[in-house]
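In: I'll drop the sequence and a predicted model, then ask my questions.
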Amino acid sequence: MQTAQTSGTRATCGRGGPYVSISGIRVSVGVSIGIAVAPQDGGEEIMRRADLALYRTKGEGRNGYRFYEAEMDERIEARRALSTELRGALDRNEFLLYFQPIVTKEGRIRAFEALVRWNHPKRGFVSPADFIPLAEETGVIIPMGEWILQQACVIAAAWPSDISVAVNLSPIQFRHSDLVLLVNSALQESGLAASRLELEVTESVFLEATPAIKTALVKLRERGVRLSVDDFGTGYSSLSYLRRLAFDKIKIDQCFVRDLPHEQSGAAIVRAIIDLATSLKMTVIAEGVETEAQRRCLLSLGCHELQGYLFSRPVPAEEANVLASQQGLRRGKIQAA
């Protein structure tokens, strides 16, 4: 162990890694390093390339180091080009909505989750895993999110009155837009009943639960809109928010469903979530259901609603309209695009 001490601050490095003790408070220290070497990595470009290597180190989990590689420049350029094209995609009408059914224990469609897709004129369909993070970084998620909300409500208004629509919200929408005003506008213009709109909020919102965010959630709830905690159990769960904000639903992340029924620890976690939600009078939805064995296991654990490829892949609005008009959903019989 090595220790250095100055002005009442004690820095220590031991088996648990480096940390600093300030007034009795232990503060962990982490280091991420990006390395570029002269002359092979250039002279004028060496700092920029070291920064690219640092960016990669942080992206891979921090507390490590990476040497610059030419491929890093290629990835940054590709990302920059995609970001530029994303900014004008909404004006060029390149976004469209797909819908994935959420079904009851009996297999009846209870709701559809609205999922945005980007149909690039040259690239074709761009993966949401690629463009959603970019949209959040660049702020495009604000107008995109407003468009998704408006379109989802308009489309859902044509469905039978017992079928709802679920729309995902980004934490950025809470910070940089008047979400309550946008929701009220979308409901009024579409004629959709507030009780048929479900807003899915990720647990990361709890980290930034400012008074403004709390107020927005309360106003939405009072408006009659349903609130759902998305990907429950994978982020920063706060049970106090489930009690104080009275969410209507909890959505179990597919990582807990994937290995059912064989993974006992996964089954135990799912059972605990279902028991908790049931005691709070909340509905539990399991996503990522792909096999009949998973469906049976989830139902035996008390799950209320299901979503996944076993029932249907996400489908365009036209096909969702057809499914919505049917009385039930036959597993394995859906021809999804």
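Out: It's in.

In: From now on I want contacts and neighbour counts done on CA atoms only, so please keep to that.
Out: Will do.

In: ok, residues contacting the longest strand seen in the chain?
Out: Longest strand in the chain, counting residues (DSSP state E): strand 109-120. Residues outside strand 109-120 that contact it (C-alpha atoms under 8 Å, 6 or more residues apart in numbering): 89, 94-104, 124-128, 148, 152, 162-168, 314, 324, 327-329.

In: Alongside the first one, take a look at this:
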Amino acid sequence: MPLGRWVLRTACRQARAWQLTEPPHPLVVSVNVAVRQVWDSDLVADVGAILAETGLPPHLLQLELTESAVMGSTGRPLQALQQLSDMGVAIAIDDFGTGYSNLAYLSRLPVSTLKLDGSFVQGFRAEEHPNPADETIVEALVQLAHRLGLTVTAECVESAEQAERLRRIGCDTGQGWFYSRPVPPDRIQAMITCPAPG
């Protein structure tokens, strides 16, 4: 729990510093949240205190939770997610499609983004040997998400071909080494003024 709070505080502090440089587009920082943080800690109070301390506007923070953390959520965890959403913080389901995938919960949870697990994008790798089933599944999930008012991020995008095919079927954003390997904050500052490909 202390490590989770430290990660959240550090990410929010850095996001606020980037925001103060007046980038051309608002920068949303995504922070992974562990299952225990949702179930065992006062996540709402932690997030509220850290946002107040760092000065980061809530709408520039997105919390990423795995399906196992949110699917089937009732009682306190669901209340926490709803309070965070009411605060203006975005909630994303990470690695979507690898866990429970109980679609019934998507309409009940205060979720704004689905992050499709990279396993779906694997079949997009080779243009000469595409897996049509993967593309059909991703396209169906993108359409479903859009009809529910959700945005979709594809994980593990490693090539321009993958990015283009995902763009063609309507995927909103991508995440992966095609855009950038992990880099320190000062390198990201340069990328803000000179965006990566795609």
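Out: Thanks, I have the structure now. Just so it is clear, the structure is predicted and the values come from calculations on it, not from any experiment.

In: Do you have the strands of structure 2 handy? List them.
Out: Under DSSP E, structure 2 gives strands at 29-32, 61-66, 90-96, 113-116, 151-154, 173-174.

In: Could you check how far Ala15 of structure 2 is from Gly75 of structure 2?
Out: The gap separating Ala15 of structure 2 from Gly75 of structure 2 is 31 Å, by C-alpha to C-alpha, to the nearest Å.

In: For the two, indicate the residue with more neighbours.
Out: Here Ala15 of structure 2 and Gly75 are set side by side on neighbour count (other C-alpha atoms under 10 Å), and the busier one is Ala15, at 22 against 9.

In: Alignment lookup: the more buried one to structure 1.
Out: Taking TM-score structural alignment, Ala15 of structure 2 has Ala156 as its aligned residue in structure 1.

In: ok, now which ones touch its match?
Out: 163-165, 192.

In: repeat that with 10 Å
Out: Taking C-alpha atoms under 10 Å, 6 or more residues apart in numbering, we find Ala156 of structure 1 in contact with 111-112, 114, 163-166, 190-193, 196-197, 317, 320-321, 324.

In: before we move on, back to that, angle of the longest strand of structure 1 against strand 197-202?
Out: Put simply, strand 109-120 of structure 1 runs at 70 degrees to strand 197-202, going by axes from the mean of the first three to the mean of the last three C-alpha atoms, to 10 degrees.

In: relative orientation of strand 109-120 of structure 1 and strand 164-169 in degrees?
Out: Going by the same axes, to 10 degrees, strand 109-120 of structure 1 makes 50 degrees with strand 164-169.

In: quick check, distance from strand 109-120 of structure 1 to the centre of its chain.
Out: 14 Å (C-alpha atoms, centre = their mean, to the nearest Å).

In: just stretch 271-283 of structure 1 next, same as before
Out: Using C-alpha atoms, centre = their mean, the offset of stretch 271-283 of structure 1 from its chain centre is 21 Å.

In: counterpart of that stretch in structure 2, which residues?
Out: Under TM-score structural alignment, the match for stretch 271-283 of structure 1 is residues 139-151.

In: Ok, stretch 169-180 of structure 1 next?
Out: Mapped onto structure 2 using TM-score structural alignment, stretch 169-180 of structure 1 covers residues 33-44.

In: Buried residues in the match of stretch 271-283 of structure 1, which are they?
Out: 139, 141-143, 145-146, 150-151 (16 or more other C-alpha atoms under 10 Å).

In: repeat for stretch 174-189 of structure 2
Out: Buried residues in stretch 174-189 of structure 2 (16+ other C-alpha under 10 Å): 174-176, 178-179.

In: same question, stretch 62-73 of structure 2
Out: For stretch 62-73 of structure 2, burial by neighbour count (16+ other C-alpha under 10 Å) applies to 62-71, 73.

In: As JSON lines, these with distance to Asp94 of structure 2 would be great.
Out: Converted to JSON lines, the buried residues of stretch 62-73 of structure 2 look like this (distance: C-alpha to C-alpha, whole Å):
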{"residue": "Gln62", "distance to Asp94 of structure 2": "11"}
{"residue": "Leu63", "distance to Asp94 of structure 2": "9"}
{"residue": "Glu64", "distance to Asp94 of structure 2": "6"}
{"residue": "Leu65", "distance to Asp94 of structure 2": "5"}
{"residue": "Thr66", "distance to Asp94 of structure 2": "5"}
{"residue": "Glu67", "distance to Asp94 of structure 2": "7"}
{"residue": "Ser68", "distance to Asp94 of structure 2": "10"}
{"residue": "Ala69", "distance to Asp94 of structure 2": "10"}
{"residue": "Val70", "distance to Asp94 of structure 2": "10"}
{"residue": "Met71", "distance to Asp94 of structure 2": "11"}
{"residue": "Ser73", "distance to Asp94 of structure 2": "15"}
